[in-house]
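Student: structure for the following, please:
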Amino acid sequence: MSTRAKALRSTPTDAEKRLWRLLYTFRTSGYHFRKQSQVGDYFPDFVCHHAHLVIEVDGGQHYADAGLAHDAMRDAFLRSRGYDVLRFSNLDVLTNPDGVFDIVAQSLEGRPASPRHQAMDGKTA
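Tutor: Coordinates of the predicted model:
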């Protein structure tokens, strides 16, 4: 684990903590999200590698011109690596968790789950 990733994981915002609890429920369907997992030079807030989905939780700095420009470059890089990017504001996560959950669930529909989960499903069927 890189020093940067470790530092980011150790200081989550309240919105990141809340979203982590929401994302944890997707594990039962085989979608394992990681916090601050490196993709290229970037450390997305949350990433599900099997589903190729990145989720970012944005504070106010992301809505300034410099933040918007940086996020556009970052999103373009992530898309070039095959990831889709969902962005939610801190306010969205803290005040509308059900809506955020629904958007994530819709985004995961039809995406591949963990091969380990798929193997377990095959054994129980």
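
Student: only C-alpha atoms from now on, for both contacts and neighbour counts.
Tutor: Fine.

Student: show me where the protein has its strands.
Tutor: Secondary structure of the chain (DSSP state E): strands located at 34-35, 46-48, 53-58, 84-89.

Student: can you tell which of the ones you listed is closest to Ala15?
Tutor: With CA to CA as the criterion, Ala15 lies closest to strand 53-58 of the strands of the chain, at 7.1 Å.

Student: helices and strands around the closest one, which ones?
Tutor: strand 46-48, strand 84-89, helix 90-95 (3 or more CA pairs under 8 Å, 6 or more residues apart in numbering; DSSP states H and E).

Student: again, only using 7 Å
Tutor: strand 46-48, strand 84-89 (3 or more CA pairs under 7 Å, 6 or more residues apart in numbering; DSSP states H and E).

Student: and the shortest one, how far out from the chain's middle?
Tutor: Spelled out, it's strand 46-48. Centroid separation for strand 46-48 versus its chain: 4 Å, with CA atoms, centre = their mean, to the nearest Å.

Student: alongside the first, I'd like the structure of this one:
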Amino acid sequence: MYQSSNQRDFARELRTKATEQERLLWSQLRKRQLLDCRFRRQFAIGPYVVDFECFERLLIVELDGGQHNTLESRDYDAKRTTYLEQRGYRVLRFWNSDIADDFDAVLEAIAKALVERAPGRPHPGPPPEGEGELGGYPIE
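Tutor: The predicted structure is shown next:
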């Protein structure tokens, strides 16, 4: 999708002002560290800038702070999610506290979504004998 210069500038500004939780998650998503999938951070899609985007799997990861817990913010986030889902994306949302409280569970949820959205993924079922992990993350 086309990005206006204003969107690119806004995304660049967000990257320089990343929260501690965003920096921690980015340290695990960058450079294809998670299941060899490429993520971009603070990336503009249409009128919105998303926290993390994996285009090859059409997956978006959003980290939400307390400001997202108002009725107005929840409505705005729902509108964003609908817009992104209409374009084929799956949107995963985590609270910043999820990063602090159980970072491994967040990474496992992202890995599971990446596996589910893999091209040519076989029918879901138990893994063949001797297999049960992909990239260090259990497949459930």
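
Student: rebuild the helices and strands packed on strand 53-58 of the first structure as JSON lines, extending it with mean neighbour count and distance to Phe26 of the first structure.
Tutor: Below are these laid out as JSON lines (neighbours: other CA atoms under 10 Å; distance: least, CA to CA, whole Å):
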{"stretch": "strand 46-48", "mean neighbour count": "23", "distance to Phe26 of the first structure": "10"}
{"stretch": "strand 84-89", "mean neighbour count": "16", "distance to Phe26 of the first structure": "16"}
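
Student: including distance to Gly122 of the first structure, could those go into a markdown table?
Tutor: Shown next, in a markdown table, are those (distance: least, CA to CA, whole Å):
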| stretch | distance to Gly122 of the first structure |
| --- | --- |
| strand 46-48 | 21 |
| strand 84-89 | 28 |
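
Student: among those strands, which comes closest to Ala5 of the first structure?
Tutor: Nearest of these to Ala5 of the first structure, taken as CA to CA: strand 46-48 at 11.6 Å.

Student: average offset of that closest one relative to the second structure?
Tutor: With mean CA distance after the TM-score superposition for the first structure, strand 46-48 of the first structure departs from the second structure by a mean of 0.3 Å once superposed.

Student: now do that strand: which range of the second structure does it align onto?
Tutor: Per TM-score structural alignment, the counterpart of strand 46-48 of the first structure in the second structure is residues 52-54.

Student: sorry, back to before: mind checking which of the strands of the first structure is nearest His117 of the first structure?
Tutor: Of all those, it is strand 46-48 that lies closest to His117 of the first structure, at 13.5 Å by CA to CA.

Student: run through the helices of the first structure in chain order.
Tutor: 3-10, 14-24, 65-80, 90-95, 97-108, 115-124 (DSSP state H).

Student: contacting residues around the second one?
Tutor: The set of residues that contact helix 14-24 of the first structure without belonging to it, under CA atoms under 7 Å, 6 or more residues apart in numbering, is 33, 57, 90, 93-94, 101.

Student: what angle do that helix and strand 84-89 make?
Tutor: 130 degrees (axes from the mean of the first three to the mean of the last three CA atoms, to 10 degrees).

Student: could you give me the buried positions within helix 14-24 of the first structure?
Tutor: Buried residues in helix 14-24 of the first structure, counted by 16 or more other CA atoms under 10 Å: 15-16, 19-20, 22-23.

Student: any chance of CSV for these, columns distance to Met120 of the first structure?
Tutor: Putting the buried residues of helix 14-24 of the first structure into CSV (distance: CA to CA, whole Å) gives the following:
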residue, distance to Met120 of the first structure
Ala15, 32
Glu16, 30
Leu19, 26
Trp20, 24
Leu22, 23
Leu23, 20
